[in-house]
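Engineer: Predicted model, plus sequence, below.
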Amino acid sequence: HGYAERWNMDWRWDWVKEIKDELLSSKTKENLCVIAIDWEKGAREINFITAVGNADIAGQHVAEFIQNNNIDPKLLHCIGFSLGAHLCAFASNNLFIISNKKYKFARITGLDPAGPLLRKASIDKRLSSDDADFVDCIHTSATFGLQEKSGHMDFFPDGGNSNAQGCEKLLHIKDDYDVKKRYNIKRLFFGESQKEDLDSSESLPEKSFIEKLRDQIGYITPLKDVFLNVHAYIGCNHLRSPHYFISSIHKCIFRAQLCSSWSDYLLKKCIDPIDNDLTYPRMGYHADQSDPIYRHGNGSFFLKTISKEPYCSHSL
């Protein structure tokens, strides 16, 4: 998981559990064992610089766990979101060191690898194609994620720079932030203009108070809901990468195209024709089934998505 998260989140979408369940579902043919790495204490540091350092420490512990339990690194696929993507790199690099340069992970998937403070970092301080036999990345946010190439295959759905289909709708959050808000002792938001009319409602039971508020201003929002709405808007593009990965396991074929830029992709100027004889590039879980020329070419791949789940126009 990423910065300020934990492996089993109860305050918003629990994407870690959903990936785990999807991987272990009956449709998955391979025999899989899923290990969820919970580094909550290190990830919830207010200081992001400290959290990055904690990710490195957590990576050391992961490497030691792998070696102490005789887990074959060639069977390991580390899936990391945001700062967790770099944790995968730290773990693989630490394993390489403690194994006397014998082993590193077979595969790392970076789900919108964290960008703040890491955009100008050297490749040994962040996720790169050197960190595993195969590294694939899904870039979805220019605000919180890296736009720099970080793997053997870098996917940029809808351009990868905060243009995910459907996220723009969250600009219209249900709360009217143009109306000045006031937070009263009932832990409820209401419009400043209704203050005098509502003073008489303070003695009402909470249920009646809420009903009176709803009648007068048409909405009522607890503080937690406001936070979640703002979080959903700010983090929508960033969190879209786990959505894409989950959909790619059983539901979607995210067919991409090798191209020099998003603008060239839109203008159909890609140097790689989509109707060639190669096994086409696939974003997500099945990226390793793409043609070897793509898997080891350090290319950038572009594709369009749709606004509703499972976000693809081609289903499995």
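Structural biologist: Received, thanks. Residues are numbered from 1 along each chain as shown.

Engineer: From now on I want contacts and neighbour counts done on CA atoms only, so please keep to that.
Structural biologist: Will do.

Engineer: ok, which stretches of the stretch 1-150 of the chain are helices?
Structural biologist: Ranges of helices within the stretch 1-150 of the chain are 15-23, 40-43, 48-68, 83-98, based on DSSP state H, counting those that start in this stretch.

Engineer: got those as TSV, with mean neighbour count and distance to residue 239 columns?
Structural biologist: Shown next, in TSV, are the helices of the stretch 1-150 of the chain (neighbours: other CA atoms under 10 Å; distance: least, CA to CA, whole Å):
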stretch	mean neighbour count	distance to residue 239
helix 15-23	17	9
helix 40-43	18	16
helix 48-68	18	18
helix 83-98	26	12
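
Engineer: and the ones you listed as a markdown table, adding distance to residue 256?
Structural biologist: Output for the helices of the stretch 1-150 of the chain, formatted as a markdown table (distance: least, CA to CA, whole Å):
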| stretch | distance to residue 256 |
| --- | --- |
| helix 15-23 | 22 |
| helix 40-43 | 33 |
| helix 48-68 | 31 |
| helix 83-98 | 21 |
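
Engineer: Which one of those lies nearest to residue 173?
Structural biologist: Residue 173 lies closest, by CA to CA, to one member of the helices of the stretch 1-150 of the chain: helix 15-23, at 22.3 Å.

Engineer: can you give me how far that closest one is from the chain middle?
Structural biologist: Relative to its chain's centre, helix 15-23 lies at 13 Å (CA atoms, centre = their mean, to the nearest Å).

Engineer: How about stretch 121-140?
Structural biologist: On CA atoms, centre = their mean, the centre of stretch 121-140 falls 15 Å from that of its chain.

Engineer: Endpoints of that stretch, how far apart?
Structural biologist: Stretch 121-140 has an end-to-end distance of 20 Å (CA to CA, to the nearest Å).

Engineer: which strands and helices sit next to the lengthiest helix in the chain?
Structural biologist: Identified as the longest helix of the chain according to DSSP state H is helix 223-250. On a contact count with 3 or more CA pairs under 8 Å, 6 or more residues apart in numbering; DSSP states H and E, helix 223-250 meets helix 15-23, strand 105-111.

Engineer: still on that earlier bit, and of the helices of the stretch 1-150 of the chain, who's closest to residue 135?
Structural biologist: helix 83-98 (9.6 Å).

Engineer: Alongside the first one, take a look at this:
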Amino acid sequence: MIVFRLVITSLAFLLLPIWCYVITPFGSNAARAAPNVSTVVFELFTRFNPTQAQILELDNLQALEQSFYDPSLPTKFFAHGLHDGPGAAYSSRDAYLQREDCNFIAIDWSVLASGIEYPIIVERDVPRAAVHTGQFIDFLVGNTGAPFESIHLMGHSLGAHVVGGAGAAVTLGRIPRITGLDPAGPLFSLNETDTRLDTTDGDFVDIIHTNGGTLLHDQQGFLPPIGHVDFYPNGGQFQPGCTANHIKSTGQERGACDHARVVTYFVESINSDVGFRAVECETQVDFEAGLCADNVAVLMGDPTPSSARGIYYLATNDKAPFALG
């Protein structure tokens, strides 16, 4: 049963002025015909080029064949969020390449994500980037023989909806795992699953919430559970360490700090010795009261098993290393 707090927040999302904007469903003709989608490119990094990107593009077979892409290795995709760029993926890139030999692809949709009108980006540009990415995955698989089973899509904020739409847009197979890192909440409806990341986009969808709520409270993420498994570190709205002193020293706004912290948690989880242990629980209040200590526990982040289901809570440190085990 979804807890009262999540229900109230869900209603808040439904009451946002979504009806003012027609959100284009992923894969629609309007999204495919939109101009400038060719600005979405894909930065490939491997252990042969760990910091120097090789640029891959949809239907550019020559660039793909001349790259270090190895279809026998796991392939990780990461999509950045609003007003960001591929550099937002580099900490994840470094952690993965440190741990294993893999293909890491940073989805650069920064031209589409840099607009000043958020509703237009949600309505028009997220679906364009999503469909283009799905088509690129088909192009990659079709020309290299890479198995879909080796693909993991990750996205932060609006990027979570980009990779969700990409999972819905692929035609040659199914994406086995999609990770949503504090998926953007404003102007996305709980009921309109065609326009946001949801459980139909991949075989396993795991979500980490760090700044869920509404813009009225400077919260940028989606609070209600939308994955096969949803994690709520520190309650999923405000993160320890995002204090007034931190905000003053970094120049970040409060919500931006909480919203970005999810990427830091995920990156740490890739190589953590102790991990982010989370327990299944109905509410943060029950978790803090110790009522869920004996419940099912799983690790949040990269090690999350695909069998995980439900809502999980955990606490973190207020500075790195954040994982408490």
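Structural biologist: Perfect, thanks for sending it. On a predicted model such as this, the values are computed, not experimentally measured, just so you know.

Engineer: still on that earlier bit, make CSV from the helices and strands packed on helix 223-250 of structure 1 and add distance to residue 234 of structure 1 to it.
Structural biologist: Below are these laid out as CSV (distance: least, CA to CA, whole Å):
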stretch, distance to residue 234 of structure 1
helix 15-23, 17
strand 105-111, 17
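
Engineer: Nearest to residue 240 of structure 1, out of the ones you listed?
Structural biologist: Residue 240 of structure 1 lies closest, by CA to CA, to one member of those: strand 105-111, at 8.9 Å.

Engineer: now the closest one: how far from the chain's centre is it?
Structural biologist: 14 Å.

Engineer: contacting residues for the residue mapped onto residue 233 of structure 2 from structure 1?
Structural biologist: Correspondence of residue 233 of structure 2 to structure 1, assessed by TM-score structural alignment: residue 157. With contact taken as CA atoms under 8 Å, 6 or more residues apart in numbering, residue 157 of structure 1 is in contact with 138-140, 164, 302-305.

Engineer: Need the residues you listed in a markdown table (columns: distance to residue 195 of structure 1).
Structural biologist: Formatted as a markdown table, the contacts of residue 157 of structure 1 follow (distance: CA to CA, whole Å):
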| residue | distance to residue 195 of structure 1 |
| --- | --- |
| 138 | 48 |
| 139 | 46 |
| 140 | 42 |
| 164 | 39 |
| 302 | 52 |
| 303 | 50 |
| 304 | 48 |
| 305 | 45 |
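
Engineer: how about JSON lines for those residues, with distance to residue 206 of structure 1 and neighbour count added?
Structural biologist: JSON lines is the format used below for these (distance: CA to CA, whole Å; neighbours: other CA atoms under 10 Å):
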{"residue": "138", "distance to residue 206 of structure 1": "46", "neighbour count": "30"}
{"residue": "139", "distance to residue 206 of structure 1": "45", "neighbour count": "32"}
{"residue": "140", "distance to residue 206 of structure 1": "42", "neighbour count": "31"}
{"residue": "164", "distance to residue 206 of structure 1": "40", "neighbour count": "24"}
{"residue": "302", "distance to residue 206 of structure 1": "52", "neighbour count": "27"}
{"residue": "303", "distance to residue 206 of structure 1": "50", "neighbour count": "22"}
{"residue": "304", "distance to residue 206 of structure 1": "47", "neighbour count": "19"}
{"residue": "305", "distance to residue 206 of structure 1": "44", "neighbour count": "19"}
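
Engineer: Could you point out which of those residues is nearest to residue 122 of structure 1?
Structural biologist: Nearest to residue 122 of structure 1 among the contacts of residue 157 of structure 1, counting by CA to CA, is residue 139 at 18.7 Å.

Engineer: need the contact list for the equivalent of that closest one over in structure 2.
Structural biologist: Under the alignment by TM-score structural alignment, residue 139 of structure 1 pairs with residue 209 in structure 2. Taking CA under 8 Å, 6+ apart, we find residue 209 of structure 2 in contact with 181-183, 221-223, 230-233, 236-237, 262.

Engineer: Could you rerun that using 10 Å?
Structural biologist: 157, 180-184, 221-225, 230-238, 258-259, 261-262 (CA atoms under 10 Å, 6 or more residues apart in numbering).

Engineer: Could you do residue 23 of structure 1 as well?
Structural biologist: Counted by CA under 10 Å, 6+ apart, residue 23 of structure 1 has contacts 17, 29-34, 246, 249-250, 285.

Engineer: And these, which of them are buried?
Structural biologist: Burial by neighbour count, 16 or more other CA atoms under 10 Å: within the contacts of residue 23 of structure 1 this picks out 246, 249-250, 285.

Engineer: Can you lay out the residues you listed as a markdown table showing distance to residue 22 of structure 1?
Structural biologist: Converted to a markdown table, these look like this (distance: CA to CA, whole Å):
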| residue | distance to residue 22 of structure 1 |
| --- | --- |
| 246 | 7 |
| 249 | 7 |
| 250 | 8 |
| 285 | 11 |
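
Engineer: what range in structure 1 matches whichever strand in structure 2 runs longest?
Structural biologist: Across structure 2, the longest stretch assigned as strand under DSSP state E is strand 49-56. Using TM-score structural alignment, none of the residues of structure 1 align to strand 49-56 of structure 2.
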